[in-house]
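Student: kindly return the folded structure for what I paste below:
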Amino acid sequence: MSEIAGKPLDESRNDALRGFVFAMSAYAMWGFLPLYMKLVAHIPATEVVAHRVLWSLPVAAVILLVLGRTSDVREALRSPRTLMMAALTAAIISCNWGIYVWAIATDRAVETALGYYINPLVSIAMAAIFLGERLNRLQIAAVCLAAVAVVVLTTDAGGLPWVSLSLALSFAAYGILRKTLPIGPSQGFFLEVLILTLPAIGYLGWLAFSGEAHFGPASPTDMLLLIGCGPVTAIPLILFASGAKLLRYSTIGIMQYTAPTMIFLIAVFVFKEPFGGVKAIAFALIWAALALYSWSMLREARQAKK
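Tutor: Next comes the predicted model:
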């Protein structure tokens, strides 16, 4: 029987198919997430994020129990260095969540789409700066086009497109730092939400005490929506982590444009956010940059295969 990288051909194909289903399911959930976040737009972003943390914990815990990976978490809890790094990545991802929730609530979903389009380009730029990775000519050209798009938006708005840049920079930093955690993706996510749970409970307790909480029997719809923030946060992250393990990096790199494309379409055609003129030019530059970036990844993958 033919083999690929030490695996039978049929097994490799099955792994790739399962990885594709996992990753595409995650991107589809992320793509439709603005529709869910719009339902809680009347609730402050900080309260929504606190509930995302709180209700993600039991989902992540159940998945770890099913996978039998709890021993890894126990070891991580005994490592001060791992706990410090997890606290840092948890702080970064919670800021990313907060900006995202606020942007959707304030009709800036187009800017969130732009941020997640820019993200892979920011990631390769940060890898070059902080990890010493070399960029090829196509990647350099892609980063330059993205920079021109930011300049175009800045000139038009009279200030930096901070929502897009904050989302792109925070998620890129999270991705780079997350690699330093000596723990698997599912275990790492559980550890992050575990660290964030105590401040989340404290904040939600303060809201309840002050009478400002939206969670309670007086508003059952809000209560159910806030509980649902846990599964819609945890499940796509864990699906993505499972898919990424089974797919080539170049495949994941191409698939990652699915979510921002869906967010963009929802923003323009469902939320009816304005799009035209300068924004259209900026997005055209970003799409051209992503085309160059994707081509460079595919070319590298082919060369590596040869």
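Student: alpha carbons only for contacts and neighbour counts from here, please
Tutor: Will do.
Student: do I have it right that Pro161 meets Leu153?
Tutor: Yes - using CA atoms under 8 Å, Pro161 makes contact with Leu153 at a distance of 6.6 Å.
Student: quick one: the most centrally placed residue in the chain and Glu11, what's the gap?
Tutor: Centroid-nearest residue in the chain: Phe171, 6.2 Å away (criterion: CA atoms, centre = their mean). Look at Phe171 and Glu11: by CA to CA, to the nearest Å, they are 33 Å apart.
Student: and this one, please, so the two structures can be compared:
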Amino acid sequence: MKKGIIYAVLAYLSWGFLPLYWRLFTAMPAWEILAQRITWSFVFVAVLVTVSKQWKRLKSVGSSRRSAAAIVLCSIFISLNWFLFIWAVNNNHVIETSLGYYMNPLISVLFAVVFLKERLSPGQWLSLCLAGTGVLIMAVQYGHIPWVAISLAVTFALYGLAKKIAKLDVLLGLTGETIVALPVALGYLFYIQSQGTGTFASLPFFSILLLMLSGVATAMPLFWFAKSMQLLPLSLVGFIQYIAPTTSLLLAIFLFNEPFTEGNLISFSFIWLALIIYSFVTFKKSKERVVPVSQADAL
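Tutor: Next up is the predicted model:
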């Protein structure tokens, strides 16, 4: 279990510190950063798939219309999520990104009701109501809906739904998703370069090197997360996941100097209370499931 906790903490700390990484490229438009991220992510995972000799397996999965459609949807949703995150970080909306990822488990629960027809317990409904109240408070404070937070939570929750259909491991899943997005990314990069508006070639060598490593920065936390899921109960991973938005929130307040008002605190307090109730209900359910299994001596 100790190794699993280390993998989970590494994954979520990496995601939490991602705003620091993308802030290194504030001179680049968000669309160009996204295109570079997709390209270098593909290069990195393609090497891994080649070394592990899994191209045939990916091809066989892609031959299924259902799986292929799911991979396309995954690619669309994760690309939108990446773009929104990069844009938000480089436009001083890191607090909203943290709110979005705090909300993500609750949005996923809501989607489970809408799309998978799952039933919620009273505690889960209470969590959703509290989260909705928190969002409304922030909307009143801002004078508009916190669209960055909601969009990040919704796109990632939709990505999770599509992943359930695709049923691919982390490596093949990311490979398939980047293959789908790669033609658009490369086409965009070639276009802006031909128009003289691309910034990649004019970057200092060190910045180019860092951008090329975006594939590693994208893939490694996913691999660590997948490993932690193999070694830890889902309920424990559920608690650890809040390291990421908490880290981003602290960066936003203390490093990026984004204003964290009294209204923000009230709004976040509703979200945090919702997550405490949600986590308690989830943990209780997982404990209830374990009892009959252990009594039956099943593996």
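Student: quick one on the thing from earlier: which helix or which strand is home to the counterpart of the residue nearest to the centre of structure 1 in structure 2?
Tutor: Under the alignment (TM-score structural alignment), Phe171 of structure 1 pairs with Phe156 in structure 2. For Phe156 of structure 2, the element it lies in under DSSP states H and E is helix 147-166.
Student: what range in structure 1 does the next helix or strand after that helix sit on?
Tutor: Counting by DSSP H and E, the element after helix 147-166 of structure 2 in chain order, helix or strand, is helix 170-194. The alignment of helix 170-194 of structure 2 onto structure 1 (TM-score structural alignment) covers residues 185-209.
Student: also stretch 119-137 of structure 2?
Tutor: Using TM-score structural alignment, the residues of structure 1 aligned to stretch 119-137 of structure 2 are 134-152.
Student: give the buried residues for the matching stretch.
Tutor: 138-147, 149-152 (16 or more other CA atoms under 10 Å).
Student: between all of those, which two are separated the most?
Tutor: Of all pairs drawn from the buried residues of stretch 134-152 of structure 1, the greatest distance, 21.1 Å, lies between Leu138 and Val152 (CA to CA).
Student: quick one: the strands in the stretch 1-150 of structure 1, in order.
Tutor: Under the criterion DSSP state E, counting those that start in this stretch, the stretch 1-150 of structure 1 contains strands at 3-4, 7-8.
Student: possible to save those strands as a markdown table with distance to Ser242 of structure 1 and mean neighbour count?
Tutor: Below are these laid out as a markdown table (distance: least, CA to CA, whole Å; neighbours: other CA atoms under 10 Å):
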| stretch | distance to Ser242 of structure 1 | mean neighbour count |
| --- | --- | --- |
| strand 3-4 | 20 | 11 |
| strand 7-8 | 18 | 12 |
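Student: using a markdown table, lay out those strands together with distance to Thr106 of structure 1.
Tutor: Formatted as a markdown table, the strands of the stretch 1-150 of structure 1 follow (distance: least, CA to CA, whole Å):
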| stretch | distance to Thr106 of structure 1 |
| --- | --- |
| strand 3-4 | 49 |
| strand 7-8 | 49 |
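Student: right, and the ones you listed - which one's nearest Ser71 of structure 1?
Tutor: Closest among these, using CA to CA: strand 7-8, at 28.1 Å.
Student: returning to what we had before: measure the mean distance from the helix holding Phe156 of structure 2 to structure 1 post-superposition.
Tutor: Helix 147-166 of structure 2, aligned to structure 1 and superposed, deviates on average by 0.5 Å (mean CA distance after the TM-score superposition for structure 1).
Student: tell me what angle that helix forms with helix 170-194.
Tutor: On the basis of axes from the mean of the first three to the mean of the last three CA atoms, to 10 degrees, helix 147-166 of structure 2 is oriented at 130 degrees to helix 170-194.
Student: in structure 2, which residues correspond to stretch 292-301 of structure 1?
Tutor: Aligning stretch 292-301 of structure 1 against structure 2 (TM-score structural alignment) gives residues 277-286.
Student: picking that back up, what's in contact with the match of stretch 119-137 of structure 2?
Tutor: Contacts with stretch 134-152 of structure 1, where a contact means CA atoms under 8 Å, 6 or more residues apart in numbering, come from 118, 121-122, 124-125, 128, 160-161, 278, 281-283, 285-286, 288-290, 292-293, 296.
Student: among these, which are located in helices?
Tutor: 118, 121-122, 124-125, 128, 278, 281-283, 285-286, 288-290, 292-293, 296 (DSSP state H).
Student: drop anything exposed from these.
Tutor: Among those, those buried by neighbour count (16+ other CA under 10 Å) are 118, 121-122, 124-125, 282-283, 285-286, 288-290, 292-293, 296.
Student: please consider this matter closed, and thank you.
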